[in-house]
Structures are given as C-alpha cells and as structure tokens.
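*Asks:* only geometry, no sequence info:
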C-alpha cells in the first residue's frame, strides 16, 4: 500500500469534520491506516555516547516529562511551520522552478494532512497557529527571494522534524494509537528530507554533523556524529564499508524538545 496515498486520504473532509472525542477521532483514522505496517524505532539501539547523551535520554525520559497532549502540540507547531513555509513558497511567483513545483506541491499537501490530523486528534486542546517569520528574524534570510535559501531551509526543517518525532516517541509509548500515527508521520518526514537533500545535490542521509546550512542551525545536526549504538562503539568495525562516516549515516539520533524549540524559535514571532 502506498503510504503517500494514505496520507492524502487523511485530508478527507468527512473524517476531519466529524464531531467526536479524541479517542473517537483516533479510531476513525485507524480505519484509514490499518493496513500500514508500523514503522519501528530502535529504542534498544539508542545512542549512548556522551555526545548524544542529552538526545538519547530524552527518548527514555520523554514518557515521564511530557504528556501526550504536550507532544502532539509540539508536533503540531512543527507541522504548522512546515505547512506555512511550503504554502508561501508555492505562492511566491518565480521562486520554485517549474521542474520542482510538483514535488513541493505534493510535500505541501502532506503537511496540510499532518496539520489536519493533529488538530483533529487534539480537539479543543490544539494550540493556535503561531505567526512565522521565515527570514529567521535577526538572521535576515532571503528565503522567498532565493531558491537555494528556500531549499536549504526546507532541508533543515525536514531533518529537524525527523529527529524531533524520534526524540519524543517515548512519551507516546503507552498510547498505541498515537504512537502509530506519530511514526507514520515520522516516516513521511524522512522521505521529504531525503528528497530535498537530493534536490540540493547531497546524499539522502546525514553524514556526521556535516551540513551546508547557515551556522545558526548547526543544532539541527548536533549529535549525529555519534558512533556508539547499544553500548557498542562501531567506529572501528566497518573500515571497508564507509568507516566512521558510514556508521554515522546508518543511525539517526533523536533531538530533545528543548533543542527543537530553540531551532523553531528562530522562525516564530513572539509578542
């Protein structure tokens, strides 16, 4: 079954407009996605090095530090950001080349579906949509005047989203419904990230902390140079298969909510 098609179905007006409890809303969406294989997150292989300690501990401790509502609203903030970013990009004449418009139109449609789903799941507990500033406020980025800047931010937002969902998965561990749908969104964000990275002539995966984004966003890739998985240092075991770089590429590290909020704050207008 095509996961992208299923996510498109999540924008179904009948489902999204139905009046029901949070649990009822989740059960409605369960019928849409019941044939999707649940993506797995390797909790047992979480990073254990000092460099990645904060991110790793956030996965184990998330269940004790944040409620499901907190985590869903955290995810909703990121999805609001991405939805607005792609809508504004698509609405800016001359920014996105014709050859790439269909790709970003599809990504934008996915982000619409993610927002609609999370708002429905949260009901009255859903946070209001923030006001965004995609110049990065004091960074003065030429986001909607320069396609390369737009691409770079797209990559940064998608890579952040993947690691953010992973970092908070522990908080949903006792709610099978919510965990299932969070992981489904997580996998689509990963596909977005890989696609955009290739559009920038980069590999579809992260190598260590290497990135070509402005220095202010180095936190997006913090801890990705970790080589210790499940208590085993893999750095010297795969010399013929990419060495240390290959090890860092083979595992993705979670981001803490605090780190993600710090990244997102660059684009959220506060009064």
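*Replies:* Nice, I can see it. Just so we're clear, the structure is a prediction, and the values are computed from it rather than from any experiment.

*Asks:* switch to C-alpha atoms for all contacts and neighbour counts from now on
*Replies:* Noted.

*Asks:* for residue 196, which non-adjacent residue is closest in space?
*Replies:* Nearest residue to residue 196 in three dimensions, chain neighbours excluded: residue 155, at 5.7 Å (Cα to Cα, 6 or more residues apart in numbering).

*Asks:* just to be sure, that neighbour is in a helix?
*Replies:* Yes - with DSSP: H, G, I helix; E, B strand; the rest coil as the criterion, residue 155 is part of a helix.

*Asks:* show me what contacts it?
*Replies:* 193, 196, 197 (Cα atoms under 8 Å, 6 or more residues apart in numbering).

*Asks:* in PyMOL, select just the buried ones from those.
*Replies:* Listed next is the PyMOL selection for buried residues among these, using 16 or more other Cα atoms under 10 Å:
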select buried, resi 193+196+197
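
*Asks:* would you list the contacts of residue 155 in TSV and tack on distance to residue 146 and secondary structure?
*Replies:* Output for the contacts of residue 155, formatted as TSV (distance: Cα to Cα, whole Å; DSSP: H, G, I helix; E, B strand; the rest coil):
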residue	distance to residue 146	secondary structure
193	19	helix
196	16	helix
197	17	helix
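
*Asks:* below is an additional structure, to be compared with the one above:
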C-alpha cells in the first residue's frame, strides 16, 4: 500500500479530503512535486504536515482506522524484508542490493504513515518482528533458510500488493490529476513485483517444470510450485475487459494467456485480509 491507496481509502469515508488538503488540484500538484523533488526521508514530514493542516488535529476514528490498517500492512512487508536481508542466504551482491532497496522502501512507508497518524493526534499501531509468522502457520517453514521459498513468498507479497492497489483505483477516475499520480506510484510497485519475478526466473527454484516465469501474471498461475499461494492469483484468468472478450478480438491471434497478461485484476480489501492473516503470529 502507498500514499495513493491511503487517499483512496480516506476518500471513502471523507469525500472532502482533497478540499481539506487546500483544494483537490493544488494538493495533487504539490504531491507530484514531492514525488519528483523531495527526498524519501523528507516525505513523512511533508505529508504529515499536509494532513495535519487538513484535519487540524481532530481526526475521526474511521480515518485513523484506515491509516492504521495501511500501516499494519506496511509493517508486514517491512519486517519481512528486514529478515530477508538479514537471513544470510541471499547468494549474490546484486540480489542483496535489490532486496535491500525494497526493504528501505517499506521502511519509508512505515515512517510516512506513522508521521501522518501522529500528526493527526492519533496513536499509530506498532509491530515488531515477533508480531508476524512468515512461515504462515507452517505453510512456508523454510522461508528464511531456503532462498527459493524466500523469493516465492516475496513474489506473492508483491503480486498481492499490486492487485490490492488496483482494487481501489476505480475511486480515482473522477480526477485526472489524482489518477496520474496514482499510476506513477503504481508503476513503481509493479516494477518491484516484476524484479522479484525475474530474480526467481534466474534462480529457478520452485518454478514448475515447463513454466517460463514472466515479469507479469499469466492466467491464474503463480509460477510457484505450491497451491498455498493460489488465493493471491485467483481471478487473474479473466479475459473479459469492459464487457469485451479480448481473446481473438478483431481477428488478432490473441490467446487467453495474452489477454490475461495484459491486465491485473483487483483484489478487495476483504480478500487481502484473508491472504495476509496467516502471517500474523
């Protein structure tokens, strides 16, 4: 989850959030400037200040609940990648560098959300490594001792996150500025998912025989040799978009695989909660 997701969730319970942020257009222009000019370390302070002005220290419980839910999800990923980098089983400097970058991004998200919630006069949730069970109650017992399993779990987290984001994207259609900002962030998240998939493809472990693991999802296939991750990929086999079956459209040789790869399908918040619940201690 990222800043765009947070805005979308708050808009559900407070449709005037953008006006409170000094006007919808100007606020999002400011955010675009942040994304291009403000360092990651400064973002929590800048965004926290913006929300503080919007709500003047009097947040509703629903808004702080939304933000704390987002923070919970970010803690899940941050604590995971902290343990990933410290596992001692990553086989190359390039892989360590890539996973460290993802870890640091998750740390920035946690810092941002914590700053925003605190600036609203509320209490942010707090988790430690002991809060989570990354074996998922024994589904992945070797997650931090087997590099193949580690990458498979990382891929599932990333793919699930991209689909969770799309589950909220429809709320942005009414504003070109907001949608543009959201898609910029979404593209970065998707590249994280693609990079982890490329790492798995090169390593080869847990990739079923005969499967060419792509940077994107094909049908409802995870490219992981276990059904334990199936919930994160269910529904991706859809080939109908906007009421049109893309397979063979207008006589082009477009297969079901091609059609499914062209679009990520959304996950609802309830589906995401069901997926991540086993990872809590």
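*Replies:* Yes, it's here. Everything quoted here is computed from the prediction, not taken from an experiment.

*Asks:* can you give me the TM-score here?
*Replies:* Once superposed, chain against chain, the TM-score is 0.71 (TM-score structural alignment, normalised by the length of the first structure); 225 aligned residues with a Cα RMSD of 3.3 Å.

*Asks:* which SS class is the counterpart of residue 249 of the second structure in the first structure?
*Replies:* Matched across to the first structure, residue 249 of the second structure falls on residue 237, judged by TM-score structural alignment. Secondary structure, three-state DSSP: residue 237 of the first structure is coil.

*Asks:* residue contacts, residue 237 of the first structure?
*Replies:* residue 243.

*Asks:* SS state for residue 144 of the first structure?
*Replies:* coil.

*Asks:* centroid-wise, who is the farthest residue in the first structure?
*Replies:* Outermost residue of the first structure with respect to the C-alpha centroid, by Cα atoms, centre = their mean, is residue 240; its distance is 31.7 Å.

*Asks:* how near is that residue to residue 247 of the first structure?
*Replies:* 11 Å (Cα to Cα, to the nearest Å).

*Asks:* do residue 15 of the first structure as well
*Replies:* 42 Å.

*Asks:* of these two, who's got more company?
*Replies:* Between residue 15 of the first structure and residue 247, residue 247 has the larger neighbour count (other Cα atoms under 10 Å), namely 25 against 17.

*Asks:* touching, that one and residue 227? I think so.
*Replies:* Yes - contact status for residue 247 of the first structure versus residue 227: in contact at 6.2 Å, counting by Cα atoms under 8 Å.

*Asks:* which neighbours do these two have in common?
*Replies:* With Cα under 8 Å, 6+ apart as the test, residue 247 of the first structure and residue 227 both reach 234, 235.

*Asks:* can you tell me the closest non-neighbouring residue to the residue nearest in space to the middle of the first structure?
*Replies:* Most central in the first structure under Cα atoms, centre = their mean is residue 161, positioned 1.7 Å from the mean C-alpha point. Spatial nearest neighbour of residue 161 of the first structure, chain neighbours left out: residue 189 (6.5 Å); criterion: Cα to Cα, 6+ apart.

*Asks:* can you count the residues close to the one you found?
*Replies:* 23.

*Asks:* ditto for residue 26 of the first structure
*Replies:* Residue 26 of the first structure has 19 neighbouring residues, counting by other Cα under 10 Å.

*Asks:* now do the same contact list for the closest residue to it other than its chain neighbours.
*Replies:* Among residues not flanking residue 26 of the first structure along the chain, residue 121 sits closest, at 6.2 Å (Cα to Cα, 6+ apart). By Cα under 8 Å, 6+ apart, the contact set of residue 121 of the first structure is 22, 23, 25, 26.

*Asks:* and the helices in the stretch 1-150 of the first structure?
*Replies:* Assigned by DSSP state H, counting those that start in this stretch, the helices in the stretch 1-150 of the first structure fall at 3-9, 13-16, 22-33, 53-65, 68-91, 98-122, 147-168.

*Asks:* any buried residues in the third one, and which?
*Replies:* Just to be clear, that refers to helix 22-33 of the first structure. Under the neighbour-count rule (16+ other Cα under 10 Å), helix 22-33 of the first structure has 25, 26, 29, 30, 33 buried.

*Asks:* outside of it itself, list whatever touches it.
*Replies:* 6, 9, 10, 15, 18, 120, 121, 122, 123, 177, 178.
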